[in-house]
Structures are given as structure tokens and as C-alpha cells.
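Peer 1: Got a predicted structure plus its sequence, pasted below:
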Amino acid sequence: MSRSFLLLAATATVCLAASTVSAATLTISGRVLPGTCTLTAPAIALDPVKADEMVQGDNKLKAGTLNFTGCVGVTKATLSFAGTAADGDAERWKNTAAADAAVGVSVALLKGATGTDYIKNGDADIEVVVSGATASYPLRAGYYLPAVAGANAGAVQTEITVTADYE
């Protein structure tokens, strides 16, 4: 074999190898978020109660839960609560039903699954530990009757704004 034939064969092989090379662009994207979660506060539908069967104090307490999901860079949430306090009772929430409102009845909101600590308008600094990407805060709501006399049947409703600050 001649030297020029070998050189020609080697050049052809390099050209063939070069023609099989391809290129691609790898795109990587993301987003840096401030520490945050998605907070959901499902409605708590209280069970009906007869006006003449209510006792002074809390009635028909029902459990609810504030849920935190999709948490990123968060180890703790600090909750605050705002709304309208019951007339003459800063511990409870005013019945703000727009039509056919029950008279003499307000709404109680209590911390946790047990206990007697109320959550009231303006409460803040309620801490919730966040573990991983989720957390929850149990609470209870119910009717509140300040005095046995004077309760009339009707609708009961209140709206409370819950704000969470994250660390």
C-alpha cells in the first residue's frame, strides 16, 4: 500500500467521524423563592342547634384545620387573626350574618384540638412549626351564648382573616 493511499484513508475516516458529531443546548431553569407556603383555611360549617337547647358558653364546637402546603425555605409560620369582635365581648367574634341573623349569639374560636384558649381579634404570634413542605394548625369553632336569656333563632356567620408570616 502506498503512503498516499493510507493518508487518504485516514483523512476519510476522520471526516466520517466528524460528520457524526452533534450538539445540543442544555437549559436549566428554576426560581428562588422567599420562604413561603400556601395557606388554606377551609370553611367550618357548624352543626345546627336549637335556640332553646343552647347553654351559656360554648355550644356545638366543631374541629377545623389551617393547612400549609408547598412550603419552601420555611421552618415556622406565625399566625395573626383579624375580624370583628362580638359586641361587648373581645374574646369572641361578632355574628355578621347579612340576613335573618340570630340575636344574642356570637362565634367562639379556640386554639388547638383541646383546651379553653380563645383566638380573638388582633391575636398574633401564634406559632406553627413547619416540617418539610407541610404543616397544619388545629382549631375549633362553635356558637357562643353570653347569657341564657335573649337568644333568638337565625343565621350565624363570621369572617376572620388569617395572615401567616414565615421564617
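Peer 2: That came through, no problem.

Peer 1: Going by C-alpha atoms from here, please, whenever you check contacts or count neighbours.
Peer 2: Fine.

Peer 1: how many other residues sit next to V156?
Peer 2: Other residues within reach of V156 by the criterion other C-alpha atoms under 10 Å amount to 22.

Peer 1: Wait, it touches K94, no?
Peer 2: No - the criterion here is C-alpha atoms under 8 Å, and V156 misses it with K94 at 9.1 Å.

Peer 1: Identify the contacts common to the two.
Peer 2: S106, V107 (C-alpha atoms under 8 Å, 6 or more residues apart in numbering).

Peer 1: for comparison:
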Amino acid sequence: MTAIPPIALRATLCAALLASAPAALADTATLTISGRVLPGTCTLTAAPIALDPVKASDLTPGADSQIKSGALEFIGCVGVTKAVLSFAGTPADGDATRWKNTEATDPASGVSISLLSGTTGSNYLKDGDTGIEVPVTGTTARYDLRAAYYLPTAAVPEAGGVSTEIVVTADYQ
């Protein structure tokens, strides 16, 4: 009987073991990638407008008093050519053109608030106004406005605080 060299024996044994081993398992997975392309946007800031204190006797019936400037600022605009604004809040009692004094602590009576667009003129911004376009140049835009005390013609003002909150919504295009 002829002896099998140890290397040949090992090779034969390895081949036999490999032939009897089960086939390697394969696995698959599906990688799902999703996203959404949004329209352009800006960051809108509305600095509070603090009306200067006024004596009740200095308010002019039927007129805006102590007009103060303010602005809506749009910064960081990307992919936007204009913002379209809408305004919502509580209209003054009996006067849909003005805003109600909603001061919670010691409110002045007989007084409401006017909000006007631009730096001049008499275009009032009121509850429900929509479609006000603000052009965006580069990455910024600005919408000037003014606020004032308003004393209706027949009203008798009484001292106290005056404030209101107006929600401004900007849709970007």
C-alpha cells in the first residue's frame, strides 16, 4: 500500500469538506431615498410698534393720532421673487377698518388702532386683507407700515393701555 503524502491528504480533505458545505447565503435590501423640493422661503420678522403715550385730550375725533412707523422685514430669502401678505386679527367694534384695543390690563376705552401701509397715504390694512404683494430683491425685502391711535367721532376716550395683535401670513412665490 502506498502512503498518501500529508499535503495531498489535506488537500483532498479540504476539497471534500468544501464540497459538502452549504452554499453561502445572499441577502438583498432596497434603499429608499426620498425628499421634497420646497418653494423658496424667507424669514419674516415683525418688530413691535410702540406708540408714544398720548393724553386723551390730545386725540382728535375721527382721525389717526400719533402715527408711528414700522416695517415687516424679510431676510435670508432663497428662491423667492415676492411675498404675498394677509392680515388677521380682531377688528374694532363697529369699525372693520381699524383694530380693536385688546389690552388685557387696564385698557383705554373709546380708542382703537389704525394700521396703514407704506410710509405715506391712507391705505388701511384691516382684518381679512390678502394678496398684498411685496417684491423680493436678492435675499431681502421690506414692507413699510404705520400704526396710530384712532378715536371714533362720537367716542369719549378714557385713559388706559392700548394694544392689539395682528397675525401676518406671508406666502412666498
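Peer 2: That came through fine. Because the structure is a prediction, the values reported are computed rather than measured.

Peer 1: tm score of chain vs chain?
Peer 2: The TM-score (TM-score structural alignment, normalised by the length of the first structure) is 0.80; 137 aligned residues with a C-alpha RMSD of 1.3 Å.

Peer 1: Could you pick out the longest strand of the second structure?
Peer 2: strand 63-78 (DSSP state E).

Peer 1: Find the centremost residue of the second structure, please.
Peer 2: Central residue of the second structure (C-alpha atoms, centre = their mean): L44, 5.8 Å from the mean position.

Peer 1: what's that residue in contact with, if anything?
Peer 2: L72, E73, F74, I75, A170.

Peer 1: ok, it to V78 of the second structure distance?
Peer 2: L44 of the second structure is 13 Å from V78 of the second structure, where distance means C-alpha to C-alpha, to the nearest Å.

Peer 1: now T139 of the second structure
Peer 2: T139 of the second structure sits 6 Å away from V78 of the second structure, going by C-alpha to C-alpha.

Peer 1: and if you look at N101 of the second structure?
Peer 2: 37 Å.

Peer 1: Have a look at the two and say which one is more surrounded.
Peer 2: Neighbours per residue (other C-alpha under 10 Å) separate N101 of the second structure from V78, with N101 holding more: 23 against 16.

Peer 1: In the first structure, what residue corresponds to the more buried one?
Peer 2: Taking TM-score structural alignment, N101 of the second structure has N95 as its aligned residue in the first structure.

Peer 1: What of A50 of the second structure?
Peer 2: Match for A50 of the second structure (TM-score structural alignment): A45.

Peer 1: SS state for its match?
Peer 2: coil (DSSP: H, G, I helix; E, B strand; the rest coil).

Peer 1: And for it, the neighbour number?
Peer 2: 12.

Peer 1: Quick check: it vs K76 of the first structure, distance?
Peer 2: Counting by C-alpha to C-alpha, the gap from A45 of the first structure to K76 of the first structure is 28 Å.

Peer 1: Strands of the first structure, start to end?
Peer 2: Under DSSP E, the first structure gives strands at 36-40, 57-72, 76-82, 85-86, 89-93, 106-111, 126-129, 135-145, 161-166.

Peer 1: Which of those strands sits closest to C15 of the first structure?
Peer 2: Nearest to C15 of the first structure, of all the strands of the first structure, is strand 57-72, at 51.5 Å by C-alpha to C-alpha.

Peer 1: tell me the angle the closest one makes with strand 161-166.
Peer 2: 40 degrees (axes from the mean of the first three to the mean of the last three C-alpha atoms, to 10 degrees).

Peer 1: residues of strand 57-72 of the first structure that come out buried?
Peer 2: Applying a neighbour-count criterion of 16 or more other C-alpha atoms under 10 Å, one finds D58, N59, L61, K62, A63, G64, T65, N67, F68, T69, C71, V72 buried in strand 57-72 of the first structure.
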